[in-house]
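Peer 1: I'd like to go over a predicted model; first the sequence, then the structure.
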Amino acid sequence: MKKLKSILLLALTGTLLACQSTSSTNGDQLLLTADFVDQQLKNAVEQYQVMAKRLPPQSLPKTYYEEQDSLETSSTRWWTSGFYPGTLLYLYEYSGDSTLAVEAKQKLQLLEKEKNNKGTHDLGFMLYCSFGNANRLMPDLHYRSVMLQGAESLISRYKDAVGAIKSWDHHTDQWQFPVIIDNMMNLEFLNWASRESGDSKFANIAKIHANSTLKNHFRNDYSSYHVIDYDTITGAVRHRHTAQGAQHESAWARGQAWGLYGYVMMYRDTQDSIYLNQAVHIANYILNHPNLPKDGVPYWDFDAENIPDAKRDASAAAIIASALLELQTYVDGEQQNQYLRAAENMLTNLSSDVYKAKKGSNGGFILTHSVGHLLANSEVDVPLTYADYYYVEALMRYRNLLGDKR
């Protein structure tokens, strides 16, 4: 991994790339310029044009291994299958380049069959990040139909006795009804389905699941467990575990990111202050953690044993930055300022040559240095398709904040 010395110095001195000169740090004072944001998005478009040329027509990207010059792909059943078309659509929205939309639509045709997949909780990632963005930009009754069927498939995994959507069907010798913090991210799909269909059942399940997660997944300091295992009959908590974190009691970085993003989204969709309060608590836990590096890119686990030599997770930083950019719009004063500055710091550093690939390299991925599942030695210190998705989303959100200042 490239040395982080230069980026740590950048963060410590408080210098932001391409910043506007300002004598104020009010929450509504944006530090990143339109030119800076545009440059990162233009670079992202160029990278995904490289990716599109390299990717086999029937596959979706997962990661890339530089030493072997190997692009690892997946079928549509893999949980990350919706991120590539979703990123293409964000970049199409930015650039107007129709070739990106054509590539995205080709992948949507592959993905459509997952609307009937009742074996996964990840249908929000798979269908809403892809078809949802497509329908937002190019409204189509067919896209709507695919998503509504997918939402029906997702709620088939809900069990009223537990008050949650089951995450995994594997390791039945270990867990009865495992629910992972990642599942918060799929609730946005259900909230959309209720708004679109007029049927409240989807949003009701989303809220019950969010409430169960709030009650059972979080410690007193607002860090989150990865896996909560419930008794299928009584709904009682059997185990509080991790699958991808350093230890059962550690704070797996991407898990904290999923929780933050999920509760920000739930507040947006419901306006229930309990979710805003939870999001604020999670954000404060992350940003005030003594092990959060100065550049804002977390170690793969906040409690990893070999800090400061532990691997960084750019995917967690991208998710957190995107969530903070939305969260700061719901608060004010010093709180707003803290969240906005933190997101800007993360975006600035993710956009540096420490974490962002040079044009034409990295298999077409935008970011480097993410961690998928370190304990399984899977996707360690590599690019990941969801890191790119949330990085581009964060840039688009920042671009929207710039608004008429552009």
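Peer 2: Perfect, I can see it now.
Peer 1: C-alpha from now on. contacts and neighbour counts both.
Peer 2: Fine.
Peer 1: if you take the average position of this protein, which residue is closest to it?
Peer 2: Closest residue to the average C-alpha location of the chain: Ile319 at 4.1 Å, with CA atoms, centre = their mean.
Peer 1: Now do the contacts for it.
Peer 2: For Ile319, the contact set (CA atoms under 8 Å, 6 or more residues apart in numbering) comprises 257-258, 261, 387, 390-391, 394.
Peer 1: Tell me the one of these nearest Leu55?
Peer 2: Set against Leu55, the nearest of those by CA to CA is Ala387 (17.9 Å).
Peer 1: The closest one sits in which helix or strand?
Peer 2: Using DSSP states H and E, Ala387 falls within helix 385-402.
Peer 1: now Thr63
Peer 2: Residue-wise, Thr63 maps onto strand 60-65 under DSSP H and E.
Peer 1: relative to helix 385-402, how tilted is that strand?
Peer 2: 100 degrees (axes from the mean of the first three to the mean of the last three CA atoms, to 10 degrees).
Peer 1: circling back: for Asn183, see how far away the residue nearest to the centre of the chain is.
Peer 2: Applying CA to CA, to the nearest Å, the value for Ile319 to Asn183 is 14 Å.
Peer 1: Mind giving me the packing neighbours of the longest helix along the chain?
Peer 2: When the chain is scanned for its longest helix (criterion: DSSP state H), the result is helix 34-54. Helices and strands in packing contact with helix 34-54 are listed as helix 83-95, helix 385-402; criterion 3 or more CA pairs under 8 Å, 6 or more residues apart in numbering; DSSP states H and E.
Peer 1: tell me the angle it makes with helix 83-95.
Peer 2: Using the same axes, to 10 degrees: helix 34-54 against helix 83-95 is 130 degrees.
Peer 1: Residues contacting helix 34-54, please?
Peer 2: 17-19, 88, 91, 94-95, 100, 103, 351, 359-361, 363-366, 392, 395, 398-399, 402, 406.
Peer 1: same check, this time on stretch 253-263
Peer 2: 181-182, 184-185, 187, 210, 223-226, 245, 275-276, 278-279, 282-283, 286, 298-302, 313, 315-317, 319-320, 322-323.
Peer 1: Tell me which of the residues you listed fall in helices.
Peer 2: 187, 210, 275-276, 278-279, 282-283, 286, 315-317, 319-320, 322-323.
Peer 1: sorry, back to before: filter the contacts of stretch 253-263 down to the buried ones.
Peer 2: 181-182, 184-185, 187, 210, 223-226, 245, 275-276, 278-279, 282-283, 286, 298-302, 313, 315-317, 319-320, 322-323 (16 or more other CA atoms under 10 Å).
Peer 1: putting a second one here so we can go through both:
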Amino acid sequence: MSITKPVLVLVLFLMLACNSTKKEVSTTDSAVFNSDKVLQQNATKMKEVAASLTNFDSFPRNVKNNKTDWDFVGVTDWCSGFWPGALWYAYEASGDEQIKVQAEKFTAPLKTIAYTPADNHDIGFMVYCSYGNGYRLTGNEEYKEILLAAADTLATLYNPTVGTILSWPSQKHKFKYNTIIDNMMNLELLFWAAKNGGDQKLYDLAKSHAEKTMQHIVRKDDAVYHVGSFDEETGEFLRGYTHQGYATESMWARGQGWGVYGFAVAYRETGDKAFLDTAIRLADHYMDRLPEDKIPFWDFDDPKIPNAPRDASAAAVVACGMYELAGLVKDEALKKKYIDAATSYVEALSSKEYLSGDVNQALLLHSTGHYPKNSEIDVPIVYADYYYMEALVRLNKLNKTNSAVVMK
């Protein structure tokens, strides 16, 4: 049977249409987010940057506007542990021994923090992010000794009358005895130490700190104060403040992230359901107020929104916190809810709008440090990279095991 010309044209048209459809599906499939690919690219970039650095007691902190290279801080800066910590995640992801060597070199100078009298609560950020990840991955006994010493040093800031760790001794003139929401993240060092040869009192004071924070710094609107002020003599809660947020009763994005993550860890370590309920409240409130593109403005109540700066670091912290939370809740629908939310934040951070690529030495663009002081606004900041790497590592493990990963 012969095919007439009109029929032939129709057949050719249908064949082209089918090929076009197949090509379109193929393009869409190749665009599916590949967390392992992004993680390996990040590890390679960090390896190259670290190889160019020769002063191991100087640590990347931020990249200023219109610059390409990191600016550095010393050992005692609260951000000093994030760079070696991120290198440990890069080593974990890649298995590259050269990255391990770099992580070890940048971790070593922080030993002094464990044996120096405490003048702030950030010992957990400085030592647990660096030595903690190093010990988790290598089992180095020297690292363990340093971690235990650091926990004892942090514990010296605890006031049994107030029931919390003093965050900023230098700010007592302004806030009296103060405890900040960020400090929830430093409790993990104390919980870890109590389980690994340290004094049991470390567990007790960490739990007390979490309870007091839950009672006084977590607000009834399911947001948090940045700072809680207490009477040092009586333990009475005086009032809440902001320090880095827009206003005392506003919702500072990164502070909300510290709360989500910190209370999830407190539940993991104590089994106290009140901590789990608090983490859920804070997480759900964050999700309810989040912009459609999944990256928060630096403060959810800045009246300049949508012309206010974003905070990629907050998105990275919350992603880690929600992966942690997903590994703790029993309800499968809740578990999926938090995994899906966290993964959407990691995907947003991995987009061309936020991943720096060749723009500079950092991994992420668009973080905001201390907006009220006009400090580190809309720039790369090292703790954004640290928690971004952690979130990617968590997501990769989740993809391989098909279950949420609790990092301990």
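Peer 2: Cool, got the structure. Remember, it's a predicted structure, so these values are computed and weren't measured experimentally.
Peer 1: Can you calculate the TM-score here?
Peer 2: Once superposed, chain against chain, the TM-score is 0.88 (TM-score structural alignment, normalised by the length of the first structure); 374 aligned residues with a CA RMSD of 1.9 Å.
Peer 1: and for the helix holding Ala387 of the first structure, what span of the second structure is it aligned with?
Peer 2: On the second structure, the counterpart of helix 385-402 of the first structure by TM-score structural alignment is residues 382-399.
Peer 1: Have a look at how far, on average, the matching stretch is from the first structure.
Peer 2: With mean CA distance after the TM-score superposition for the first structure, stretch 382-399 of the second structure departs from the first structure by a mean of 0.8 Å once superposed.
Peer 1: Distance of the equivalent of Ala114 of the second structure over in the first structure relative to Val297 of the first structure?
Peer 2: Aligned counterpart of Ala114 of the second structure in the first structure: Lys115 (TM-score structural alignment). The gap separating Lys115 of the first structure from Val297 of the first structure is 34 Å, by CA to CA.
Peer 1: So which of these two has more stuff around it?
Peer 2: Val297 (26 against 20; other CA atoms under 10 Å).
Peer 1: That one against Ile320, yeah?
Peer 2: No: between Val297 of the first structure and Ile320 there is no contact under CA atoms under 8 Å: 9.3 Å.
Peer 1: any common contacting residues for these two?
Peer 2: With CA under 8 Å, 6+ apart, Val297 of the first structure and Ile320 have no common neighbours.
Peer 1: residues making contact with stretch 201-210 of the second structure?
Peer 2: Against stretch 201-210 of the second structure from outside (CA under 8 Å, 6+ apart): 151-152, 155, 158, 163-165, 184, 187, 190-191, 193-194, 263, 266, 270.
Peer 1: Please identify the buried residues of that stretch?
Peer 2: Neighbour count says stretch 201-210 of the second structure has 202-203, 205-210 buried, by 16+ other CA under 10 Å.
Peer 1: distance from that stretch to the first structure after superposition?
Peer 2: Averaged out, stretch 201-210 of the second structure is 0.4 Å away (mean CA distance after the TM-score superposition for the first structure).
Peer 1: how deep is Thr156 of the second structure tucked in, by neighbour count?
Peer 2: By other CA under 10 Å, neighbour count at Thr156 of the second structure equals 14.
Peer 1: Strands of the stretch 1-150 of the second structure, residue ranges please.
Peer 2: 59-62, 71-73 (DSSP state E, counting those that start in this stretch).
Peer 1: in the first structure, what residues pair with the first one?
Peer 2: If I follow you right, that is strand 59-62 of the second structure. Residue span in the first structure matched to strand 59-62 of the second structure, by TM-score structural alignment: 60-63.
Peer 1: I'd like to know how many residues surround Pro340 of the second structure.
Peer 2: Residue 340 of the second structure: Asp, not Pro. 16.
Peer 1: What distance do you get for it to Ser350 of the second structure?
Peer 2: Here Asp340 of the second structure is placed at a distance of 15 Å from Ser350 of the second structure (CA to CA).
Peer 1: Give the full set of residues in contact with the equivalent of Ile295 of the second structure over in the first structure.
Peer 2: Here Ile295 of the second structure is matched to Val297 in the first structure, going by TM-score structural alignment. Going by CA under 8 Å, 6+ apart, Val297 of the first structure touches 312-314, 316-317, 346, 349-350.
Peer 1: what about Arg254 of the second structure, how many neighbours?
Peer 2: 28.
Peer 1: what does Lys176 of the second structure give?
Peer 2: 18.
Peer 1: before we move on, which element is the nearest residue to it once chain neighbours are set aside in?
Peer 2: Of all residues not flanking Lys176 of the second structure in the chain, Ser229 sits nearest, at 6.0 Å (CA to CA, 6 or more residues apart in numbering). Following DSSP H and E, one finds Ser229 of the second structure within strand 227-230.
Peer 1: Have a look at how far, on average, that strand is from the first structure.
Peer 2: Averaged out, strand 227-230 of the second structure is 0.7 Å away (mean CA distance after the TM-score superposition for the first structure).
Peer 1: Now do that strand: everything it contacts.
Peer 2: Counting by CA under 8 Å, 6+ apart, 162, 175-181, 213, 216-217, 236-243 sit against strand 227-230 of the second structure.
Peer 1: One more pass at 10 Å, please.
Peer 2: 161-162, 164, 166-167, 172, 174-183, 212-213, 216-218, 235-244, 248, 255 (CA atoms under 10 Å, 6 or more residues apart in numbering).
Peer 1: Tell me the spacing between the nearest residue to Ile280 of the second structure once chain neighbours are set aside and Tyr286 of the second structure.
Peer 2: In this structure, Ile280 of the second structure finds its nearest non-sequential neighbour in Val260, 7.3 Å apart by CA to CA, 6+ apart. Distance of Val260 of the second structure to Tyr286 of the second structure, computed by CA to CA: 9 Å.
Peer 1: So for these two, which residues contact both of them?
Peer 2: Common neighbours of Val260 of the second structure and Tyr286 (CA under 10 Å, 6+ apart) are 280, 318.
Peer 1: Now do the same contact list for Phe334 of the second structure.
Peer 2: No Phe there; residue 334 of the second structure is Leu. Counted by CA under 10 Å, 6+ apart, Leu334 of the second structure has contacts 280, 325-326, 328, 340.
Peer 1: thinking again about what came up before, with the second structure overlaid, report how far the strand holding Thr63 of the first structure is off on average.
Peer 2: Mean for strand 60-65 of the first structure is 0.6 Å (mean CA distance after the TM-score superposition for the first structure).
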